[in-house]
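S.K.: I would like to see how this sequence folds:
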Amino acid sequence: MQTVLHKAESRGHASHGWLNSYHTFSFAGYSDPSRVHFGVLRVLNDDTVAGGMGFGTHPHDNMEIISIPLSGDLEHKDNMGNHGIIRRGDVQVMSAGTGVAHSEKNHNKDQEVKFLQIWVFPNQRGVKPRYAQQTFRAEDRHNQFQQVISPSPDDAGVWIHQDAWFSLGDFDPGFQTEYQVKKAGNGVYAFVLEGEVTINGQKLHRRDGLGSWDTDSLSIQADSQAQLLLMDVPMSL
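M.R.: Below is the predicted model:
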């Protein structure tokens, strides 16, 4: 097994007043040749947007874009005719494909919105753009993994154009489990949302990231009340 550890404090950081963003991988003004991507996982941004503020309409193409709200209400609008709000418990996917333009803003003026913005390289280029979102029950990830992203509309979660599976878990202190890698050759990037966990002997704290590959399973222990996101992705672009 091979691993790469990204401590929370080592991430890139951009503060624009209305936006406070931490970048696990190179993004915008943050560039680190050793941290461009983990397999097909290209962007993992931890964003906080001030009340009433947001990202104006901007384009994307040939990327699977995943938004996972952590708190607050995120308002989405795009040129495919989609307009709605996503909240904690929702997962949103936009397959940019041949091209899409969208905006994201904090729906509320009196509180922040916090969310993860994640980009995954697709396994097909030039697909028809699409939008999807799904609400997941918190109780279905208590001391177990809840699959929220998958490669197929016939599988659990919102599907994307990639052999990737994302799972969320909320764990009690002392809880232990094994995660089986979904596809041979995939790696798993673990991102600690809250609390402390130990994965294959490596202690991780809030917002730490650990990428593991050349293995078929992970041994996970919650060292406190913890929330964890696992991204099981192909390692070859």
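S.K.: Every contact and neighbour count from this point should use C-alpha atoms.
M.R.: Fine.
S.K.: Just list the residues touching the residue lying farthest from the centre of the chain, thanks.
M.R.: In the chain, the greatest distance from the average C-alpha position (C-alpha atoms, centre = their mean) is reached by residue 110, at 25.5 Å. Residues in contact with residue 110 (C-alpha atoms under 8 Å, 6 or more residues apart in numbering) are 51-52.
S.K.: The most centrally placed residue in the chain: which element?
M.R.: Taking C-alpha atoms, centre = their mean, the centroid of the chain lies closest to residue 118, which sits 4.5 Å from it. Using DSSP states H and E, the element containing residue 118 is strand 113-120.
S.K.: can you give me how far the very next helix or strand once past that strand is from the chain middle?
M.R.: Next along the chain after strand 113-120, taking DSSP H and E as the criterion, comes strand 130-135. Relative to its chain's centre, strand 130-135 lies at 14 Å (C-alpha atoms, centre = their mean, to the nearest Å).
S.K.: got the buried residues for strand 130-135?
M.R.: Using 16 or more other C-alpha atoms under 10 Å as the test for burial, strand 130-135 gives 130-131, 133.
S.K.: which strands and helices sit next to the helix or strand hosting residue 46?
M.R.: Per DSSP H and E, residue 46 falls inside strand 41-49. The contact analysis (3 or more C-alpha pairs under 8 Å, 6 or more residues apart in numbering; DSSP states H and E) places strand 41-49 against strand 19-23, strand 113-120.
S.K.: Before we compare anything, build this one as well:
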Amino acid sequence: MSNTILHKAADRGHADHGWLKSYHTFSFGGYYNPKAMNFGALRVLNDDTVSGGMGFGRHPHDNMEIISIPLEGDLEHQDSMGNTAVIRKGDIQAMSAGTGIFHSEKNAHHNEQVKFLQIWIYPNQKNVEPRYDQLTLNLDDRHNKLQQVLSPNKDDEGIWIYQNAFFSMGNLDKGFNTSYKIKGGKNQGVYTFVLKGDVTINGQQLNTRDGFGIWGVDELTINADSDAEVLLMEVPMIF
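M.R.: I've put the predicted structure just below:
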């Protein structure tokens, strides 16, 4: 029997710090919603906009898989592992915080904003050696198809993390229909975040920035009701 949860865009938590405007699908910072703590191993889904030249100062993390997906502009990263990098739209970045890291993120430009998703996944191994990875993806590979951008496998498509999770992204034309089959075995669920446009997933109509989680199924049907961009995050529901 399938189970679902719907998070409408307007119902998300919101923080406006002037330089940072952030929408929280799940409880984060000053936003606490006992009905929106996580979706399985998916703990944080923040939709951030950072003003030119601004950013997050050096801060710590441990025992969390942290994924950043830029949507617009360029994000500059520095960390205690010695990495300095800029991630752009079409890139995906992952850090295994493990035993502990410090990092900072800021808008790489002073005259334009940067938008990105910050996602936290509970790991399936604790106290691993911290690691950093970054990958540039071919955006053409997600036109009217679901491009895998993250997995638990080092030799698979996309970036990898310490969890039985699979992320896919699709840029779908209006009227295009496709499906997604569960990849990780039983006790997996899929949380879809609509980046842009209107889609219907297993009969549920969704709009821009809506989130929809479903578990207890083997397959999802996805219908693009307009030109749309979607992110599918398959994660363990029991971990």
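S.K.: Looks to me like the residue farthest from the centre of the first structure is in a strand.
M.R.: No - with DSSP: H, G, I helix; E, B strand; the rest coil as the criterion, residue 110 of the first structure is located in coil rather than a strand.
S.K.: Where in the second structure does stretch 217-228 of the first structure fall?
M.R.: The counterpart of stretch 217-228 of the first structure in the second structure, counting by TM-score structural alignment, spans residues 219-230.
S.K.: how long is the matching stretch end to end?
M.R.: Start and end residues of stretch 219-230 of the second structure are separated by 16 Å (C-alpha to C-alpha, to the nearest Å).
S.K.: So what's the gap between it and the chain middle?
M.R.: Using C-alpha atoms, centre = their mean, the offset of stretch 219-230 of the second structure from its chain centre is 17 Å.
S.K.: List the contacts of residue 28 of the second structure.
M.R.: The contact partners of residue 28 of the second structure, taken as C-alpha under 8 Å, 6+ apart, are residue 44.
S.K.: The residue farthest from the centre of the first structure and residue 203 of the first structure: what is the separation?
M.R.: For residue 110 of the first structure, the distance to residue 203 of the first structure (C-alpha to C-alpha) stands at 36 Å.
S.K.: The aligned partner of residue 207 of the first structure in the second structure: neighbour count?
M.R.: Aligned counterpart of residue 207 of the first structure in the second structure: residue 209 (TM-score structural alignment). Other residues lying near residue 209 of the second structure total 22 when counted by other C-alpha atoms under 10 Å.
S.K.: helix, strand or coil for residue 209 of the second structure?
M.R.: coil.
S.K.: what do you get for residue 141 of the second structure?
M.R.: For residue 141 of the second structure, the assignment made with three-state DSSP gives helix.
S.K.: Skip the chain neighbours and tell me the closest residue to it.
M.R.: Distances taken as C-alpha to C-alpha, 6 or more residues apart in numbering put residue 147 closest to residue 141 of the second structure, at 6.0 Å, once the chain neighbours are dropped.
S.K.: that older thread, and the buried residues of strand 130-135 of the first structure, which is closest to residue 157 of the first structure?
M.R.: Comparing the buried residues of strand 130-135 of the first structure against residue 157 of the first structure with C-alpha to C-alpha places residue 133 closest, at 9.3 Å.
S.K.: what about that closest one, distance to residue 81 of the first structure?
M.R.: 14 Å.
S.K.: Ok, residue 66 of the first structure next?
M.R.: 18 Å.
S.K.: Compare those two and say which is more crowded by neighbours.
M.R.: Legend: neighbour count by other C-alpha under 10 Å for residue 66 of the first structure and residue 81, higher for residue 66 (23 against 9).
S.K.: Any idea how many residues pack against residue 146 of the first structure?
M.R.: 22.
S.K.: Touching, it and residue 139? I think so.
M.R.: No - using C-alpha atoms under 8 Å, residue 146 of the first structure makes no contact with residue 139, being 9.5 Å away.
S.K.: Look at residue 238 of the second structure and say how many residues are nearby.
M.R.: So residue 238 of the second structure, with other C-alpha under 10 Å, has 11 neighbours.
S.K.: Oh, that last question was meant for residue 16 of the first structure, not what I typed.
M.R.: Residue crowding around residue 16 of the first structure was assessed by other C-alpha under 10 Å; the count is 8.
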